[in-house]
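Enquirer: Sequence and computational prediction follow.
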Amino acid sequence: MYDMMERKFANPEEVFADIKDGSVIASSGFNRAMAPEYLLEKLYDHYRETGHPKHLFFEFETTTGMPGIGTDKVAKQIYESGDTEFIDGMLIPFTGFSPWSAKLIQENIVEGYMWAIGVAANWFREVAAGRPGLLTKVGLGIFMDPRDPDFQGGLMNERARSRRRANVSLVHIDGEEYLLYRAPQPDVAFIRGTTSDEQGNISVEEEGAVTSVLSIAQAAKVRHRGTVIAQVKRITKCCSRPAKSIEVPGPLVDYVIKAPREVQWQTGSYEYHPAISGEDYIPDLNEILMESAKNMSPIEYVIARRAAIELTDLMTKYGRTLVINLGIGIPVYTSIVLNQEGLQNYVIGTVEPGAWGGVSLAGNDFGVAISPSALIRMPDQFANYEGSIIDAAVLGFMQVDPAGNVNASYLPGSVFTGPGGFPVIARGAPNLIFAGRFTAGKTDEYIRDGRIFVNRTDSEKIKFVRKIALKVFSASEAMKQGQNVTYITERGVFRLTSDGLLLTEVAPGIDIDRDILGMMEYEVRISDDLREMDPAIFDISSRMNLRSRVISEVTENVPINGE
């Protein structure tokens, strides 16, 4: 027995020599959180030295690493060397943190398949249970739908369309449409934890997320007993960790590899912060919020303030706290506004990998939160989104068409970033707020005396276009489900109706014909009850007194600012 346990702890070269050519490798990781980047980089080093294993197919729950690290580092080396035998293809929900992977896909060097993060996370869980794939309504009417003329179910290039290794099929049950997602069962699983004991029990006490590591390990084990390799920071005595802290039981783990600390960071900016892993709690988060606010322009601040008003109205409507999700970019700034207004205890933010509460971090730290109140597994988190358990979501957008369909992932001439968690959240949120600048590119806009002024520039790029480049949100599906959908910009606010977009509010100082209608590729209906956006939004030196709107309406049992 001792020898068997001892064999679990090996160096990478010994372990990787057993991985066969053509293997399917699943990997955990939400950007750098829970990313076994050391395993991935060492596997590629082993290939360069020995020529094996090769012709691999990778299945990522999100992305393993960040720019220059993990997946991206390996993809860059493959691209620059021209040696493409290491990898044949990848199923990857998000390449925003791996631009070199995006290049491999976009230039048709490897097969590229893209599903939403929540689809991938729950697919691992379904495979682990021995089921044929994931059955869901997520993806209907967007690029992941097999009826989409361009991407046919997330097939992102010609190699993928030829091989069709990851398939999406249309299924009818009791007259309703669903999608069935299928892909090869993994032969090998790369996962990460903080600590392994001598039996290979893996705990995650210093991680900023749990993600889908258990499901990924199980998916490799079902039926054909594949290989599970865990990257950890430390190894300790047998059974020294509390049983409830174990995320992956030792019998599911074949090998444990201790990684150097420099490749075991919680996020892009933090090697280790106890308030990210929930081991400590910072009651006053203003300093962190103000640090995030440094990157926010006045125009972005205005948009976030209007989004905060939308959430405030929902609080008064429901008379209780809200559970929400905030997307990357401007939506994250909404949390800053809510904290400034003293409403942070009325809005519980959630992040895709599993954090509830606290302050969600942005940029290379996206996916974790400072001082979360709870950390759950990623498949469970996405159940909150897909099942409409959350109350609202604030998401960004790149393009909007006349019907209200949204592209948030790709513009012609740029690289595919993948859908991320967007399709699941956008489909499930009963109240959906798209928040972003009215145009892209360089725009000369400024705020003065509570009004917004727009000067024309040649580099403005229209975002309200006749045809979007990639559909990641379906307006028709939203109407079927009865979702309340709002589009907030600095110039005006639109609502989704059965007849498409309706302009309901205009910012003070904005000329509708010149600054809104003249910068859209299509005509839009204007509400008979067109209103001016609340002038308080544009008085950016002052608070908007949103707390006074809520305090008399929301349940008295909910504390404000800890009172």
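Expert: Done, it's in.
Enquirer: Every contact and neighbour count from this point should use C-alpha atoms.
Expert: Noted.
Enquirer: So S548 lies in a helix, does it not?
Expert: Yes - counting by DSSP: H, G, I helix; E, B strand; the rest coil, S548 is part of a helix.
Enquirer: let's bring in a second one:
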Amino acid sequence: MASLTRTRRGRPEFLTAREAVALIDDGDTVAIGGSGGGLLEPDALLKALGNRFRTEGSPGGLTLVHTTGIGDREGGGMDHLAHRGLARRIIAGNWGMAPATSAMAAAGEFEAYNFPQGVMSQLFRDIAAGRPGVLTHVGIGTFCDPRLEGGRLNDRTTEELVQVVSLRGREWLFYPSLDIDVCFIRGTTADEDGNITCEQEAARLEMLAIAQATRNCGGVVIAQVKYAAQRGSLDPRDVVVPGLCVDVVVVNPAQRQVVTHEYNPAFAGAAKAALSSLPPFPLDQRKVVARRALREIVDGDIVNLGVGIADGVAAVAAEEGWVDHFTLTIEQGLVGGVPARGVIFGVATNPVAILEQPAQFDFYDGGGLDICFLGFAEIDLDGNVNVSKFGGRIVGTGGFVNISQNASTVVFCGTFTAGGLQAVPGGGRLDLRAEGRHRKFVDKVEQVTFSAAEARRRGQRVLYVTERAVFELGPDGLVLIEVAPGVDPREDVLDLLGDRVSVSGSLSVMDSAIFEDRPLGAGWRRRDTAVRVTP
């Protein structure tokens, strides 16, 4: 177990990143805070740990635990630790931001688990409180359910961590707590007593929960910050992690807010940016999907947007001037504003609130979302969806399971095929010039990240929106309800799916405005009343 040369009642030690990671011993369990695109990523510590192992061959056999995908898809984040022998086991909420680590997991280089992002964030709170673990409905019927895969990602991973529990006449999943020896967290400023603020950060994530959990396990809390401040100089209202939880501080003056920005005050809530300054969203097949999906929002809705093609919904709403008619949220704890797209998904321009990530998932899990928009890699004809493991790749679920399982309406967004698809909108219609090489609608998904059977049981409304067709989840599977203008329902849709897809008796044509290079107009939004479901 990691050791430290000071007493618990002393002030934290200010060390270099190299000195800090020297405190980690072989076999330790290390919890790592942060999210994709450099958001609250303790990058200097991750680099130093990877460098130490590369030069010394130690520490090895680590158990690494992190809530979200950490990295930039280009060698950063968890990929600093992608060395054979460094990790014995990794338990993660998402793997997609660190492709080298993901590839090692797929190859069975270490034991690998994937649990829902919300469960992971809440687990740190339960560890801090001395509770046995997270008891939740989240994950039932998905690959996290031990009756399917139990969150295990390769053949090397055999220990069953998740259990099915019956309580008060209902089934639950139990995700157990674990001991933490060391954690890496990040903030903006630390004073001499180790109090940590996040004034330049674009999220809070679960920095406090990780620090409290590690402290109460008797472990070592290592905090990376950009600035050091005099004792007593910080506003107590800005302190996110109190110094009583912090053992080591590492100051990294080169710390960036996210990988794409040194510091954008509109991400941190310190300024309001003009939405006209956001990059334009050109009319293409992705924008068609986002426009059609946006049609499902009702005035006053509380909305979640997923990463990928679904995050274009926010861009369309912003350019149409509709963002004030509903509240956009993202699982990293952001409420309001316009979520960013791409690698820095997880931050928002002009948020109205920046919450702790576990609290955001409490709200989601309890049914607080009216509607969510999520991507897909595979959809089968029963209506199940896979985003987590496909084609030999491990991406992971992130917040997908929490969000899709608990929102009243779920809208899956993606193109009908992938890999070379040329579907060109214009003049009020869609021109299908070339089909993609990869089918996304399949007979059976490789991994169940969203269970259609569970959705039916919960009474959710589920739509599947593509550039050429819209389906809904019916009693027996997919039902075709709309096609794009210019698309032949039989030749361009049904013949590619087989006989198990039903056709609605009121099959309609998607609004031609979606396929025109001009604003949609205010009259295009829905204003009817949404129906809630009970998680």
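Expert: Arrived safely. In this text the structure is predicted, and so the values were computed from the model without any measurement.
Enquirer: Let me know the distance separating E454 of structure 2 from V249 of structure 2.
Expert: 46 Å (CA to CA, to the nearest Å).
Enquirer: who's more crowded, the two?
Expert: Shown here are E454 of structure 2 and V249; by other CA atoms under 10 Å, V249 has more neighbours (29 against 15).
Enquirer: The helix or strand that contains that one aligns to what range in structure 1?
Expert: Of the helices and strands defined by DSSP states H and E, V249 of structure 2 is found in strand 248-251. Mapped onto structure 1 using TM-score structural alignment, strand 248-251 of structure 2 covers residues 255-258.
Enquirer: compared with structure 2, how much does that stretch deviate?
Expert: Superposed on structure 2, stretch 255-258 of structure 1 shows a mean distance to its aligned partners of 0.8 Å (mean CA distance after the TM-score superposition for structure 1).
Enquirer: from what I can see L381 of structure 2 touches L480, true?
Expert: No - the criterion here is CA atoms under 8 Å, and L381 of structure 2 misses it with L480 at 11.2 Å.
Enquirer: returning to that earlier point: give me the contact list for the match of strand 248-251 of structure 2.
Expert: 7-12, 15, 196, 200, 228-235 (CA atoms under 8 Å, 6 or more residues apart in numbering).
Enquirer: can you check stretch 44-52 of structure 2 too?
Expert: So stretch 44-52 of structure 2 is contacted by 17-18, 20-22, 58-59, 77-78, 80-83, 184, 224, 252 (CA under 8 Å, 6+ apart).
Enquirer: do the same with stretch 279-286 of structure 2
Expert: With CA under 8 Å, 6+ apart as the criterion, stretch 279-286 of structure 2 contacts 287, 309, 312, 315-316, 319, 414-415, 422-425, 467, 515-517.
Enquirer: What subset of the residues you listed is buried?
Expert: 287, 309, 312, 315-316, 319, 414-415, 422-425, 467, 515-516 (16 or more other CA atoms under 10 Å).
Enquirer: biggest separation within those residues, which pair?
Expert: E319 and Q422 (24.4 Å; CA to CA).
Enquirer: Longest helix in structure 1, please.
Expert: If you go by DSSP state H, structure 1 has its longest helix at helix 298-318.
Enquirer: Okay, buried residues for it please.
Expert: Of the residues in helix 298-318 of structure 1, 299-312, 314-316 count as buried by neighbour count, 16+ other CA under 10 Å.
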